[in-house]
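Peer 1: using only what follows, build the 3D model:
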Amino acid sequence: MEGSPDEFGAYRLLAGGVVPRPIAWVSSRSAEGVDNLAPYSFFNVVAYDPPVVMFAPVGTGDDLKDTPRNVLDSEQFVVNVVTGDLVEAMNATSATLPEGASEFDHADIEAAEATTVDAARVADAKVAFECELYDAVEVGGSTMVLGEVVYAHVADEVTVDGKLDVTKLDAVGRLSGSYYATTRDRFSLERPD
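Peer 2: From the prediction side, this is the model:
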């Protein structure tokens, strides 16, 4: 089969063909002090100098959900990395809740106060990046949120000699629909000169 993205269903084509996608489990705080936590699989690293990550929720302008609205208002958020032990809790935070409800409470997730930004983080996350808003760009019907990482939390159990060891981090990625993947099945390739 060949054709334009629209012929395949652009969302399904991209979400099913660009896999696995890392998951940004973004925590933010509303102006009223409500802690929000939601997963986004349109997420990645953008730069390392300065260290910038991005996530791209659907919605623009007045049509934003809680997380991007909180981030644009406060200019602060935390990206928590989803690991196998937290995947059920992450899924529970994707539920639609009433206005003013916190996903931390709904999913019974222990929150810890961030160190440098005004937001909670997932206490049990093996890796969490505290971010300040770098920029936000409307792209079609989505808003790409760029955050500069200003502080990181890394559990000792996923480090070797004070450095993150990817072989110890059981990260979970999003496939499509209700499918996910883990990073347990790893292999190594030497890059050519």
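
Peer 1: going forward, measure contacts and count neighbours with C-alpha atoms only.
Peer 2: Will do.

Peer 1: ok, the residue positioned nearest the centre of the chain to E157 distance?
Peer 2: Central residue check for the chain by Cα atoms, centre = their mean: the C-alpha nearest the mean position is that of A24, 0.8 Å away. Separation of A24 from E157 (Cα to Cα, to the nearest Å) stands at 21 Å.

Peer 1: which parts of the protein are helices?
Peer 2: 5-8, 10-17, 66-74, 87-92, 103-106 (DSSP state H).

Peer 1: nearest to R186, out of these?
Peer 2: helix 87-92 (19.2 Å; Cα to Cα).

Peer 1: please provide the structure for the following sequence as well, for comparison with the first:
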Amino acid sequence: MFYEPAKRNHGLPHSPLKAIVAPRPIGWISSLTPAGTANLAPYSFFNLICEVPPLVMFSSLGRKDSVANIEATGEFVCNLAVLDLVDAINLCSAPLPPDQSEFDFAGLEKAPSRLVKPPRVAAAPCALECVYVETIRPRAKDGTLTNAHMIIGEVVGVHIDDGAIVDGRVDIAMLKVLSRCGYLDYGPIERLVERERPPGGGSDLKARAPAA
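Peer 2: Next up is the predicted model:
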């Protein structure tokens, strides 16, 4: 089949686009309202976009509470979404009013952050403390401004549960890190396939000379 997204002429019950661009990491974003209420929401348009400096982004369709909070306070936390927490993550997508906390709604315990004010999800095995950098409003090919708000933040602190580190590496398969797969589907990472990079190719695991 072939279809044009702008015409929505795929003839299927639901758009297949987000199922094709999958799996996608889930940014489980905690923030604070200016009055101090803790907000927590999942975003499937989320990723690490730069390592030096370490920049992450998430994109919200519409200026939702997370966007407003982060722009007002300048801080947020990305909590790692894992299979054991899938029901709580799903609950956090409920359209609650700004003065109601998703932590309470989903029955999640808060944990203090070290360098930013928004709390972490205590049960999340990893979390990234972030400082707000900018908001980008993407445009369509004709220059029309979209209703997407892409928040970029710099990671200033990283929390990792000691039990998540196996042989010096974060074991994301053991943690069953969760991804979004389109429709109402989530997929846990339970198996990894490793390949050496070609000579001269980039790698996350660079060879290091032994210490003198």
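
Peer 1: returning to what we had before: and L169 of the first structure, which of the helices of the first structure is closest to it?
Peer 2: helix 87-92 (13.4 Å).

Peer 1: what's the distance between the spatially closest residue to G100 of the first structure that is not a sequence neighbour and D105 of the first structure?
Peer 2: Nearest residue to G100 of the first structure, sequence neighbours excluded (Cα to Cα, 6 or more residues apart in numbering): V34, at 6.4 Å. Using Cα to Cα, V34 of the first structure is found at 10 Å from D105 of the first structure.

Peer 1: neighbour count winner among these two?
Peer 2: V34 (18 against 14; other Cα atoms under 10 Å).

Peer 1: surely G62 of the second structure touches T146?
Peer 2: No: G62 of the second structure is beyond contact range of T146, at 9.0 Å (criterion: Cα atoms under 8 Å).

Peer 1: map P98 of the first structure onto the second structure.
Peer 2: With TM-score structural alignment as the criterion, P98 of the first structure lines up with P97 in the second structure.

Peer 1: mind listing the strands for the second structure?
Peer 2: Ranges of strands within the second structure are 24-25, 27-32, 38-43, 46-50, 55-61, 75-80, 110-111, 120-121, 126-136, 148-160, 165-166, 169-170, 178-180, 186-188, based on DSSP state E.

Peer 1: what range does the second one cover in the first structure?
Peer 2: Following TM-score structural alignment, the aligned partner range for strand 27-32 of the second structure in the first structure is 24-29.

Peer 1: contacts for the matching stretch next, please.
Peer 2: 35-43, 55, 67, 70-71, 74, 76-82, 90, 118-122 (Cα atoms under 8 Å, 6 or more residues apart in numbering).

Peer 1: can you report how many residues lie near L61 of the second structure?
Peer 2: By other Cα under 10 Å, 13 other residues sit near L61 of the second structure.
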